[in-house]
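# The following comprises the amino acid sequence and a computationally predicted model.
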Amino acid sequence: MKRVRPLKALMMTVWGVAMWAGCSGKPAAPAAPPPREVEVVTLAPKEVRDTGEYLGSLQSRQSINVLPQVAGYVRRIHVRPGQKVEEGTPLIEVDAREETAALDSAEAQHNSTEVNLELARRTLTRTEALYKEGLASAQEMERAQAQVDAAQAASRSSAAQVAQRQVQLQYHVVRAPFAGTAGDVLVRVGDFVSATTSLTSVAQADVLEVSVAVPSTRARALKPDTVLEVLDAQGKVLISSTLFFVAPQADPRTQLVEVKAAFRNTIGLRPSELVRARLVYSTRNALQLPALAVVRQSGQPFALVLEEKDGKTVVMRRPITLGALGEMAYVVEGGLKEGDRVAVSSLQALRDGMPVKVKSTPAPRAEAAPSGGGVATGAIH
């Protein structure tokens, strides 16, 4: 009997099965597709912050409007707007010719009294000598002593007048009371000024205060060490400090409570500038879920969690409760636990109970991001 080669026999068997299937009218079942590869994130607790953003205003801790102490015409302006000045730097000079003349007159009067005092003393010395020799009476002695006393009193009075005129003359040069930055110069040479005329301002910008008004309900959670952060337009922290002042009462009209923090100005901020400010009310550890991993249906958020069933890795849709949204991540308040693996890719193609395969290079975990509510609104004490 002739033997059939194994390969030929195998081909005949496959052909026979195909013929049988064709004759029976039932197509062969297709092979199951391989599990879809997905990226996952493993949940772990991270520090999250309860924050609120508000509009803050910057104030100088040392700022003053400069007024003259005398009346007169502006003779010279020594400062430019925005110029850095040191303590005692001349700012404005008021015409002092009249006061200078008065000082010269007072000094001349003082010189005259000094001459009279010297003459009275010499007269007293001669009278004392004559009195000892019996050539002068006691009345003449008393008269000479009285002239010396009167001349001394006149000398002291004239000296006081000179000192007064010198002090008054100094008022005609308005100087910076402390180091800072000069504001706009509001007068011009030739203007007449009085003691109520505002000349310019001097503000110290090295140390600034940021003032924020917060709702009274949130102010109850504030503590002396509460952190306040100054942000730029993109939300990046420019500088941070801690509160040193919380108003003891709310504004009766707005029901807002003023809080303040002070910081050393190393970033070029200016007094009276409006800035974004963020208060950190509290911090805690919580799970965070990337915003892209959240699936919503009828307003209910879900997460696709990887589970092991029958030796396979499948995704299960699980309802979750979300907290505040930070930067690209939600705070998870319920529905998930530490160690859960959540799919973060191909979410639209995944179905409940569908087998999946974790990619060999998982997606990086979401960084902890500040979370907060409210409307958008460093340390010196």
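Arrived safely, thanks for sending.
# For the rest of this, base every contact and every neighbour count on C-alpha atoms.
Fine.
# Quick one: the helices in the stretch 1-150 of the chain, in order.
Ranges of helices within the stretch 1-150 of the chain are 6-24, 97-132, 138-170, based on DSSP state H, counting those that start in this stretch.
# okay, the ones you listed in TSV with distance to Val257 and mean neighbour count next?
Below are the helices of the stretch 1-150 of the chain laid out as TSV (distance: least, C-alpha to C-alpha, whole Å; neighbours: other C-alpha atoms under 10 Å):
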stretch	distance to Val257	mean neighbour count
helix 6-24	84	11
helix 97-132	51	17
helix 138-170	45	17
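# Nearest to Pro90, out of these?
Proximity to Pro90 (C-alpha to C-alpha) singles out helix 138-170 among the helices of the stretch 1-150 of the chain, at 10.7 Å.
# any idea how far the very next helix or strand once past that closest one is from the chain center?
Where DSSP states H and E defines the elements, the next helix or strand beyond helix 138-170 is strand 173-175. How far strand 173-175 lies from its chain's middle: 33 Å, per C-alpha atoms, centre = their mean, to the nearest Å.
# let's bring in a second one:
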Amino acid sequence: MRKIDRRIVIVVSVIFILGLAYGLMRFLIAQKEEPPVRQTIESRRFVRVEPVKYTSISSSISEKGRLSSIAEVDIVAEASGKIEAGTVTLKKGASFSKGDVLFLVYPDEAILSLKARKSQYQNILAGILPDLIIDFPEAEESFSQFFATINVGKPLPPMPEIEDSKLKIFLASRNVISEYYNIQRDELQLQRHTVRAPFNGTFIDVYMELGAFTNTGGKVARAINTDHLELEVPLKRSEASWIQKGDPVTISSEGSYTWKGKVIRKSQFVDENTQSQTIFISLPYDREQPLMAGEYLVAHFPVRPIEGAMEIPRNSVFNSDEVFVARSGRLAKERINVIKLNASTLIFNGLPEGDSVVVQQLINVSEGTLVQVDKEAASQQMQPGGPGGGPQANPAVQPGAGENKKEQSAKKARNK
């Protein structure tokens, strides 16, 4: 019995001690003062803004392009044989004029074959002349003159006109007509042994040297026309849409030379590598300031006014067509209508006039961020002289502010 009472006393004592400790802990916690809660202060971002005001903006396009010839052709041999020298040096970079003999393809054999055929033709005509005197006396004189004017070293003279059907049958039966046209074909074939320049130009590559043997259709050289050049200017498709066929263009080089050109065509496809549309500009030949194919020039396209638009820096636009505007001291997102992209600026419309559009790049900000307008920039924009206007008074520093503070402290001391 005593053992049971003793256990009860021990249990009650432990519970009492634990309760006392818990109550003491709660008392001590209640005596501790709560730390003051710091109020969160929302920071302000200084931003530069411009009031939205639409005007007429003159926008130009300048881009570099490569000069190329309007004619770049392969010079091929139209006959087979050994390549012989003409009046022009058959070397890369050699220049020539229209009609110059570029090279010959061994014509001696073709010349002798043609002379032999003309001689045989004379033999045919000599055999029919007695028959013409008897059967066709009215045609005898014309064919006698035709026979007398044939020279084996010169082109065939024109054949007399044949109106009589019987005479035509007679001449056809003696191969007079067919042989005449066969000789004319051989004369054309002989001309193909002499290759002449189709335009004023230069060789940009030579595939065969003098003395080499070429087959019919073999490539001998590659040439370009140096009198008529055109400038190929790649533009973004959005910029190319502003260019029209026939527009005048000013061309400039690094040497401060300028030329006048004209847009002659626009490519109707986009380059798959550069995603650009090519504009072709024709340039006249200028002997005082000669141009050369392959050099790079800058094309300045005409200025076109854009009505009802505004220009801002490109880095102030994000997501391709969104900007921040400052309203009631906070940022708000707005979409704009992008009209044209320049190198560092952008022309747009779509915002209500009078809004304050942010004209600087903002990082780590979101819609609703508290902002304060950069007053120095704003005052320069609002002053009638721009940045050169008169100085503005700083509202944070007012005259006499130091004197008012001194008077207030003196009154407090007298009251004490």
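Sure thing, it's come through. What you see is a predicted model, and the numbers here were worked out from it, not measured in a lab.
# Could I get the TM-score for this pair?
The TM-score (TM-score structural alignment, normalised by the length of structure 1) is 0.53; 246 aligned residues with a C-alpha RMSD of 4.1 Å.
# Of all the helices of the stretch 1-150 of structure 1, which one comes closest to Val70 of structure 1?
Nearest of the helices of the stretch 1-150 of structure 1 (C-alpha to C-alpha): helix 138-170, 8.2 Å.
# who does the closest one touch, helix- and strand-wise?
helix 97-132 (3 or more C-alpha pairs under 8 Å, 6 or more residues apart in numbering; DSSP states H and E).
# tell me what the helix it packs on is packed against?
Using 3+ C-alpha pairs under 8 Å, 6+ apart: helix 97-132 of structure 1 touches helix 138-170.
# matching residues in structure 1 for stretch 101-112 of structure 2?
Using TM-score structural alignment, stretch 101-112 of structure 2 lines up with residues 90-101 of structure 1.
# Work out the gap between that stretch and the centre of the chain.
On C-alpha atoms, centre = their mean, the centre of stretch 90-101 of structure 1 falls 42 Å from that of its chain.
# what's the single longest strand in structure 1?
Ranked by residue count, the top strand of structure 1 under DSSP state E comes out as strand 46-66.
# buried residues in that strand?
Neighbour counts using 16 or more other C-alpha atoms under 10 Å place 46, 48-60, 63-64, 66 of strand 46-66 of structure 1 among the buried residues.
# Tell me which stretches of the stretch 201-350 of structure 1 form helices.
Using DSSP H, counting those that start in this stretch, the helices of the stretch 201-350 of structure 1 run over 216-219.
# how much space between the residue positioned nearest the centre of structure 2 and Lys260 of structure 2?
Central residue of structure 2 (C-alpha atoms, centre = their mean): Pro234, 0.8 Å from the mean position. The spacing between Pro234 of structure 2 and Lys260 of structure 2, counted by C-alpha to C-alpha, to the nearest Å, is 18 Å.
# ok, now Gly127 of structure 2?
Distance from Gly127 of structure 2 to Lys260 of structure 2, by C-alpha to C-alpha: 68 Å.
# cool, Met310 of structure 2 as well?
31 Å.
# More neighbours: which of these two?
Comparing Met310 of structure 2 with Lys260 by other C-alpha atoms under 10 Å, the one with more neighbours is Met310, at 20 against 15.
# Show me what Leu208 of structure 1 lines up with in structure 2.
Checking TM-score structural alignment: Leu208 of structure 1 goes with Leu229.
# Show the contacting residues for the residue nearest to that match when sequence neighbours are not counted.
When the adjacent residues along the chain are set aside, Leu229 of structure 2 lies closest to Ser69, with 4.5 Å between them (C-alpha to C-alpha, 6 or more residues apart in numbering). Each residue near Ser69 of structure 2 by C-alpha atoms under 8 Å, 6 or more residues apart in numbering is listed here: 224-226, 228-230, 293.
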